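Undergrad: What follows is a predicted protein model with its sequence.
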Amino acid sequence: MSRSARASALAPFSIRSYRFQWPSDLLTSWAFEVENLVLGWYILTETGSVLLLTVLASLNYAGTLVAPVFGMIGDRIGHRDLLAMMRFAYTALASTIMTLALTGHLAPLYVMIIVAVMGLIRPSDLGIRGALLADIMPPERLVGAISVSRTTQDSARIAGALTGTGLFAAFGIGFAYMAIACLYLTSAILMVCMGRPAKHYGAAGHSGDDWPAPSLLRDLKEGIVHAWSGPGMGAALCVAFLANLTAFPFTNGLLPYVANEIFHTDQAGLGYLSASFALGSLIGSITLSLVGGVRIARLLVGATLAWYAMLLVFVEIRTLPVAMACLVLAGIAQSLSMISAAVILMRTASAHLRGRVMGVRMMVIYGLPLGLLAAGSLIGLIGYTATGTLYAASGLLSMMAIALLWRADLWPLHAPANAR
């Protein structure tokens, strides 16, 4: 790696606040991944129902519909303070599951209830951390900073996949949750230690303590309208919704089913599959952090199409090592696609509306629980391969339609979304 490439990748760490945010985000992402795999395996083995597995995964995203409200709150009180409160809440909920498991009182119903509560908060985490990143990072470093920040999710998914299922298998869910609670607590403390951004862009004309209801509704509407109005922003949001509806279900909530029923493997095999996709995503994130001058909007189109092409192949594979290699390639394409969408939104959004814009971005994640629930039913009716092919093919065609509809914003070299 050249000296200039290393400097580009490490440049965000010259910002003191980022040196606290990055490890806090890393530990939170690690806890998310361990928790997803542990609970997914617990529900599948306790109930034997793929439908309940998809319901569990869907509950994690119940809060996507209120994500713009969290973004608005973050715009008013500060994104750093909101993230700290959210991560203390994760700690309390994880500690509840830990206590129930260690005392022998844990049951699938209790897990569903606690995950439903967590799901009201957790979907907003990624959007709020993105808005905080835009607050502390100079504009010229934003692409590199978003790419490096993305490695917190990718590396955590690798480590979480390999260690989380191992902890569960070796020590049980109670001790696995002891580790999860410690990760959440440490991440919350790091966020508290991080200094507030030097300038907070509150909603114009209102202080953080003056929250009349009409003002709240007006601010929320302003953020939602703004999120769809900028050059390329509508396309980025549509791609994010499409990916969550038709692509992520097969590398997210359904992965325990794929590991158990399609490849007939155990927790270790589930960990390998999840880690493979995350490894590819990490490769994509690091590559984009090192490469400058990328036409982001064109990359969004190309990477998303490649992602669906790899999913078409993945659903036909029945050999675990080949499936892992396919997931690595799909992970690379997925990372390039989702980073491109985030960069378009953050570049275009007005500073005082970033939280609400990223809240809208998180809201479109609601496509994931819809896709999961539909996939759970379709697999029972037409089988796994037919369902996967239907999802990937429809996603491929829909992405082509998005590229055609927004071609003026996504393809010309002079388009704002393609600015270097």
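TA: Perfect, thanks for sending it.
Undergrad: From here on, just use CA atoms for contacts and neighbour counts.
TA: Fine.
Undergrad: Show me what the helix ranked longest in the chain packs onto, helices and strands only.
TA: Criterion DSSP state H: the longest helix present in the chain is helix 16-47. The elements that helix 16-47 packs onto, with contact taken as 3 or more Cα pairs under 8 Å, 6 or more residues apart in numbering; DSSP states H and E, are helix 50-59, helix 108-121, helix 124-136, helix 142-171, helix 173-193, helix 255-257.
Undergrad: ok, structure two:
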Amino acid sequence: MPPPIEDGLPLIRQSNFVLFWSARVLSTSCFQIVSVVIGWQIYALTSSTFDLGLVGLCQFLPMLLLTLPAGHIADRFDRRVVVRTCQLVEGMTAAGLALASWSGVISPHVIFAAAVLVGACRTFEAPTVAALLPMVVSPSILPKALALSVSAIQTATIIGPAFGGLLYIAGPGLAYIAVGLLYLVAAALVSSLRILVPPAPRETQTLRSVFSGFGFIRSRPVILGAISLDMVAVLLGGATALLPVYARDILHTNSLGLGVLRASPALGALATSLVLARWPMERHVGLKMFGAVATFGFATMVFGASSWFPLSMLALSVMGAADVVSVVVRSTLVQLGTPDAMRGRVSAVNSMFVGTSNQLGEFESGMTATLFGTVPAVVLGGAGTVIVALAWSRLFPALRRADGFPRRSA
């Protein structure tokens, strides 16, 4: 018999959710620290926007190849074990980068190889974490848990970049070692999680069932529209890969300033996610998502044109606030509309879309900045995001008309 669900307690006092939330904060913080340190280190070594984009491509390629196996594994094995294993491998990778930095053998090729390994681990970790959450909280509080889970990501995205930029001042090796230790703690927390909602019976695995996540999403226009809108918008409007260029060459700051810039979107996102946890969205969720994506695009254009640090921080904060609305709508539609037996495969496809928008978007940003210049690339990307929001509102009328979230699938 599964342990009793702590329905009588507020969500933030339910021990299982606190463990989950803390582990996610630590794991995401580690990823953010690594992103800041790798970005600053590769730009210091090469001064190349193209190489900054290649880091994103290196993280994306394993995601493209491993998404289907990741979903299969998330649905067939203990999700806690999968997450813990990924975190331990990511921690060892960070330790390897520390040794390479201290010994003086660090090079772009070493960083690219580490980015591939981290990207592979994230491909397995992200969908498994998403599929694990509905198993460790009461079904009645899942929507609030999803919003607070997003707040964990945003909290980490505030703490991680600033901490990473600060640690980089003392040397990249120290930052990488801190990441390794934090991943170890996150893995221990995941190991302590209790399964409160037993998994549904697993279907027999065939080649068709492995691909069934794509078929499930394709058959549901609301989910397909939400995932693809988020992917294309962030693919065009993501300026994260170019933040080292803005920090050093446009805003004339140091690695700590870069950390502050990377943390700025999460400031707006964290505030918004806490509001949504307190007052969840219940009506007109489709229109709110379209409005949020358009706002993200306009804020990207402001950031791209800004050469004043406070305005850049403000624009990034608005981008984060708008993005979290889109993330909460998309995540809730996916989680509540997917049966548990398929949640790993559907979450894996969802993670591939998200990873495409983030990692491949970084490569796209590096390429367009090399071709057109940094500022034009970011401004044009923001304008493209606004156009996509308008186009998707016509292509996916079911999403535009979505008035609320579905009931949770069994």
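TA: Structure's in. What do you need? These numbers were taken from a predicted model, which means no experiment stands behind them.
Undergrad: about what we covered before: on average, how far is the longest helix of structure 1 from the matching bit in structure 2?
TA: For helix 16-47 of structure 1, the mean deviation from structure 2 after alignment is 1.0 Å (mean Cα distance after the TM-score superposition for structure 1).
Undergrad: rewinding a little: of all the helices and strands packed on helix 16-47 of structure 1, which lies closest to residue 69 of structure 1?
TA: helix 124-136 (9.3 Å; Cα to Cα).
Undergrad: relative orientation of that closest one and helix 16-47 in degrees?
TA: For helix 124-136 of structure 1 against helix 16-47, the angle by axes from the mean of the first three to the mean of the last three Cα atoms, to 10 degrees is 170 degrees.
Undergrad: what's helix 124-136 of structure 1 packed up against?
TA: Contacts defined by 3+ Cα pairs under 8 Å, 6+ apart place helix 124-136 of structure 1 against helix 16-47, helix 67-77, helix 79-102, helix 142-171, helix 354-363.
Undergrad: Give me the mean distance between the third one and structure 2.
TA: This means helix 79-102 of structure 1. Aligned to structure 2 and superposed, helix 79-102 of structure 1 gives a mean residue distance of 1.5 Å (mean Cα distance after the TM-score superposition for structure 1).
Undergrad: The shortest one now?
TA: Following the fit onto structure 2, the mean deviation recorded for helix 354-363 of structure 1 is 0.7 Å by mean Cα distance after the TM-score superposition for structure 1.
Undergrad: Most tightly packed of the helices and strands packed on helix 124-136 of structure 1?
TA: Of all these, helix 354-363 has the most neighbours on average by mean count of other Cα atoms under 10 Å, namely a mean of 31.
Undergrad: thinking again about what came up before, among the helices and strands packed on helix 16-47 of structure 1, which comes closest to residue 78 of structure 1?
TA: Closest to residue 78 of structure 1 of the helices and strands packed on helix 16-47 of structure 1, according to Cα to Cα: helix 124-136, at 8.3 Å.
Undergrad: Secondary structure element holding residue 395 of structure 1?
TA: For residue 395 of structure 1, the host element (DSSP states H and E) is helix 384-405.
Undergrad: what about that helix, distance to the chain center?
TA: Relative to its chain's centre, helix 384-405 of structure 1 lies at 21 Å (Cα atoms, centre = their mean, to the nearest Å).
Undergrad: mind listing what the nearest residue to residue 141 of structure 2 once chain neighbours are set aside touches?
TA: Distance criterion Cα to Cα, 6 or more residues apart in numbering; nearest residue to residue 141 of structure 2, sequence neighbours excluded, is residue 11 at 7.6 Å. Contact partners of residue 11 of structure 2, counting by Cα atoms under 8 Å, 6 or more residues apart in numbering, are 17, 141, 145.
Undergrad: circling back: which of the helices and strands packed on helix 16-47 of structure 1 sits closest to residue 304 of structure 1?
TA: Residue 304 of structure 1 lies closest, by Cα to Cα, to one member of the helices and strands packed on helix 16-47 of structure 1: helix 142-171, at 16.6 Å.
Undergrad: what's the angle between the closest one and helix 16-47?
TA: Helix 142-171 of structure 1 runs at 40 degrees relative to helix 16-47, counting by the same axes, to 10 degrees.
Undergrad: So what's the residue count around residue 268 of structure 1?
TA: By other Cα atoms under 10 Å, 17 other residues sit near residue 268 of structure 1.
Undergrad: Actually, residue 372 of structure 2.
TA: Burial measure for residue 372 of structure 2: 12 neighbouring residues, criterion other Cα under 10 Å.
Undergrad: That one -> structure 1?
TA: Per TM-score structural alignment, the equivalent position to residue 372 of structure 2 in structure 1 is residue 382.
Undergrad: mind putting the helices and strands packed on helix 16-47 of structure 1 in TSV, distance to residue 337 of structure 1 included?
TA: Below are the helices and strands packed on helix 16-47 of structure 1 laid out as TSV (distance: least, Cα to Cα, whole Å):
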stretch	distance to residue 337 of structure 1
helix 50-59	22
helix 108-121	24
helix 124-136	16
helix 142-171	11
helix 173-193	27
helix 255-257	21
